[in-house]
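# predicted model, plus sequence, below.
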Amino acid sequence: MIAMLKTVNEKETKGLSTRLLSGSLSRLSLLSLKILVQQLYDRIKDSIASLEHIQYLKKKQQNYKLNEKTIDVPMTIFCHQNDRKRKVGRGSLRKSVWPVPRLEAIFLPEFSNNSRITEKDFLILNCIGKGTFGKIYRVCLKFDRNFLFAMKKQLKSEILTRNAIQQVKDEALVHKSLSDGVFIAKCYASWQSRTHLFTVLQYATGYGDLFMLWRDYGPFAEDTLRIYAAEIAFALDYIHRNNIAYRDLKMENIVLDLDGHILIIDFGFAKKLTNGERTRTVCGTLQYMAPEIAKGKFYGREVDWWSYGVLLHVLNTNSYPFPNRDVTSHIELRYDSYNTPCCEPMLVDLFNKLLSVNIERRIHTFAQVKSHPFFESVNWDDVALKKLVPFAHIEELQRCPSCNSLYDKSVSDFNTTDEEENWAAFEEEYEFNSDDYFHDELQ
């Protein structure tokens, strides 16, 4: 590429030089000669700048693999692009003046109004998801399409209408604080335009999410379940050690990389709980909701281990542990009639202890999970280093796309969609006070 650029620039420069010489010999006016000299100077300057930029990128290529599997990208690689002089689009806020307009200020500092990168640095490839306030796109850098990202684009007017300003700010803040986690999808940057909020996230280029894998290959055998259970537990422990309750663990919020390793996404319900703080906000996905959340009791980070138990139960048995498939509200949830599944005794014991309605008898810490006999064969150092390969077991199974189809009720008791307790459901059914909902009540 550099050689091609040199050839092109040499031809262009040579042409200008020839014209300059010819102009001199033809006794052109002094003004004409001055213009030609300036053009020659500008071309040389642009060529040097282009060569320096390409050399910079090639140097980066030596440190990072430029293929779809490499998603852990330093944002400076395209921040460098913005160091070059260019026109700022109308949607950019990098020329904001003081005082900052309210529509910008209310989203600061989580969403910068003076970002070195903007949406104009990316090329949208396709839409990969739709959220409450906007869509999520698969994107790449315009000047280097080997790097793939997920970009969340949220409409400010919709956020304001739903009174969810603090919710989206908290999500961005929490996600950024957790981005160094081994099994956490990285949050690279967030900024705002006059009309939208933008967040650039790590894009997982694997199978999709855990739900898709389970749908095509489930139920998971114990060896496969053990690997995924270990990675999810490791991720939850990292989240909890950062004093955060995740509150929405489910298959759809776990995506897979090329080797089948997990990445936790979507921190919309995550809550910072420090110094023993507890909350009693009702939120999450109904079928995964812990009893203390549904009953409006104060709770802490331990509720995530209940959801963890439900998740493992579904992956292994193709059914929820409790008869809550048709509920549409947390007040309808039932936590009785639990039937012990027919599986290996150690796994039965793990389910029973994770899904005990009595929290005093329930497993609710990572230390308790690690010490359970079901994980006796797991080397947790290998888990952290991603040495366990879940796809090694998955590939031995026969793909069966219809086995866990949500529309095949004969083999699955799942609804077409999981009912979720969020601000929209409350607004529609309960006419709740949005301030009370979004500003968790702490004791």
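On my side now, so go ahead. Predicted model only: the values in this text are computed from it and were never measured.
# every contact and neighbour count from this point should use C-alpha atoms.
Fine.
# which SSE is immediately downstream of the helix or strand that K153 is a member of?
Using DSSP states H and E, K153 falls within strand 144-155. Counting by DSSP H and E, the element after strand 144-155 in chain order, helix or strand, is helix 156-161.
# picking up where we left off before, buried stuff in the strand holding K153?
For strand 144-155, the neighbour count (16 or more other C-alpha atoms under 10 Å) marks 147-155 as buried.
# reformat the residues you listed as TSV; add distance to N126.
Below are the buried residues of strand 144-155 laid out as TSV (distance: C-alpha to C-alpha, whole Å):
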residue	distance to N126
F147	15
L148	11
F149	11
A150	10
M151	10
K152	12
K153	13
Q154	16
L155	18
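# adding another structure so you can compare the two:
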Amino acid sequence: MGAGCCKEEEIDFDAEVELSHFHLLRSVGKGAFGKVRVVQHKQTKTLYALKYINKAKCIKMRAVENIIQERRLLEEIEYNLVFHLERQGSLKEEVVKFYVAEVSLGLHYLHSKKIVHRDLKPDNVLLDEKGHAHLTDFNIAVHFNERKPLTSVAGSMAYMAPEILMKKGYFDSVDWWSLGVVMYELLFSKRPFRGKTNPQLTQAILQDPLIFPDNVSVSEECLDCIRRFCERDITKRLGCGPNGIEDIKRHPWFVGIEWDKLNTKLADPPFVPDSKRANFDATHELEELLLEDNPLKAKKRANPNQDLSELSREMRMMEEKFLVYDFTKMRRRSYYHNNNNENG
């Protein structure tokens, strides 16, 4: 008799995608006003990364336009991101080579769509379930116009290219510098340019020589690749010349890389994440359990009949522009004509 009351409500999987279509699994990441957790589609059993944000915090931090922009950019790209690139000390040179090559292809793909990432760092490189590296976190990514340089200072300072800090305008060249910094950090477990304060760090990025540790053994070709990525002269920086990624592919360090297989994900990754263990910072999940009161539970508006015109400008923008998008069902469309100006 009592079983009927516990029967799960039937789900219409052909309807607009919604939270009820997924099983909520572990929390894997946290940002300034949002979190990421793994979810599994109840019908297909496919794993996805679900990013959810606190609208009030987003508005308070004046990040509404960035959030809308990130959503638009994600319509144009397609990756299956599951696991963080977890590092335990420095990585072997051959492992780093594989990841740098895959990230290079990812950056080339973004740049071909006139998108500059602007926040490349180890935290924003994820491995899919097969071990392939991908870029994530497009919160400050932006479309660029080759006739109008970007000017805002955006990104994580330790990975910022000199041209960003000099505020003289920049394009996609900044991503290749950041890749060099990431490459250095993956190999040596520290960043090439450091400072205790922002002014000191800025000074280091703009002027300090690139020095390699004495106690780590890597090939000269590897060191040269880092030097070429972290070249302050953009005309000499690897990836920034007229040949673009072809110069990267031809660099001696990448001899032996099968770029066609890499591009089609047919190359064998050096590491395959174990789906049964935590490939992320477990403190995010612990915080979720201890401090959050069902953060993904749908909350009704205090006045469900409230007209959008009565909401704040920022909240109205989120209600109007953060529309449902299901990449498994809909054709992708470019927002380039709507988003060719820098939004921060």
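Great, that's in hand. Computed from a prediction, not measured in an experiment: that's the story for all the values here.
# for the two chains, what TM-score is obtained?
Scored by TM-score structural alignment, normalised by the length of structure 2, the superposition of the two chains gives a TM-score of 0.68; 261 aligned residues with a C-alpha RMSD of 2.8 Å.
# looking at this, V28 of structure 2 is in a strand?
Yes. Looking at V28 of structure 2 with DSSP: H, G, I helix; E, B strand; the rest coil, it is inside a strand.
# what about it, how many neighbours?
By other C-alpha atoms under 10 Å, 25 other residues sit near V28 of structure 2.
# next: the one 10 residues further on.
Other residues within reach of V38 of structure 2, judged by other C-alpha under 10 Å, total 20.
# ok, now how distant is the nearest residue to G300 of structure 1 once chain neighbours are set aside from N243 of structure 1?
Distances taken as C-alpha to C-alpha, 6 or more residues apart in numbering place R278 nearest to G300 of structure 1, at 4.9 Å, with adjacent residues excluded. R278 of structure 1 sits 11 Å away from N243 of structure 1, going by C-alpha to C-alpha, to the nearest Å.
# go on, R226 of structure 1?
R226 of structure 1 sits 26 Å away from N243 of structure 1 when distances are taken as C-alpha to C-alpha.
# give me the helices and strands touching the helix or strand where T18 of structure 1 lies, please.
According to DSSP H and E, T18 of structure 1 maps onto helix 2-25. In terms of contacts (3 or more C-alpha pairs under 8 Å, 6 or more residues apart in numbering; DSSP states H and E), helix 2-25 of structure 1 is packed against helix 30-63.
# what comes up buried for the helix it packs on?
33, 36, 40, 43-44, 47, 51.
# may I ask which two of those residues are separated the most?
Pairwise distances among the buried residues of helix 30-63 of structure 1 were taken by C-alpha to C-alpha; the largest, 27.3 Å, belongs to L33 and L51.
# show me what contacts the spatially most central residue of structure 1?
Most central residue of structure 1, judged by C-alpha distance to the mean C-alpha position with C-alpha atoms, centre = their mean, is I265 at 4.1 Å. Applying C-alpha atoms under 8 Å, 6 or more residues apart in numbering to I265 of structure 1 gives the contacts 184-185, 253-255.
# mapped onto structure 2, which of the residues you listed hold?
Retained in structure 2: 253-255, out of these (criterion both residues aligned by TM-score structural alignment, their matches' C-alpha atoms under 8 Å).
# which of the residues you listed tops the neighbour count?
Across the kept ones among the contacts of I265 of structure 1, neighbour numbers were computed from other C-alpha under 10 Å; V255 holds the maximum, 26 neighbours.
# that one should be in a strand, yeah?
Yes. Assessed by three-state DSSP, V255 of structure 1 belongs to a strand.
# distance of L73 of structure 2 relative to L25 of structure 2?
Separation of L73 of structure 2 from L25 of structure 2 (C-alpha to C-alpha): 25 Å.
# looking at the two, which is more packed in?
In this view L73 of structure 2 and L25 are compared by other C-alpha under 10 Å, and L73 has more residues nearby, 23 against 15.
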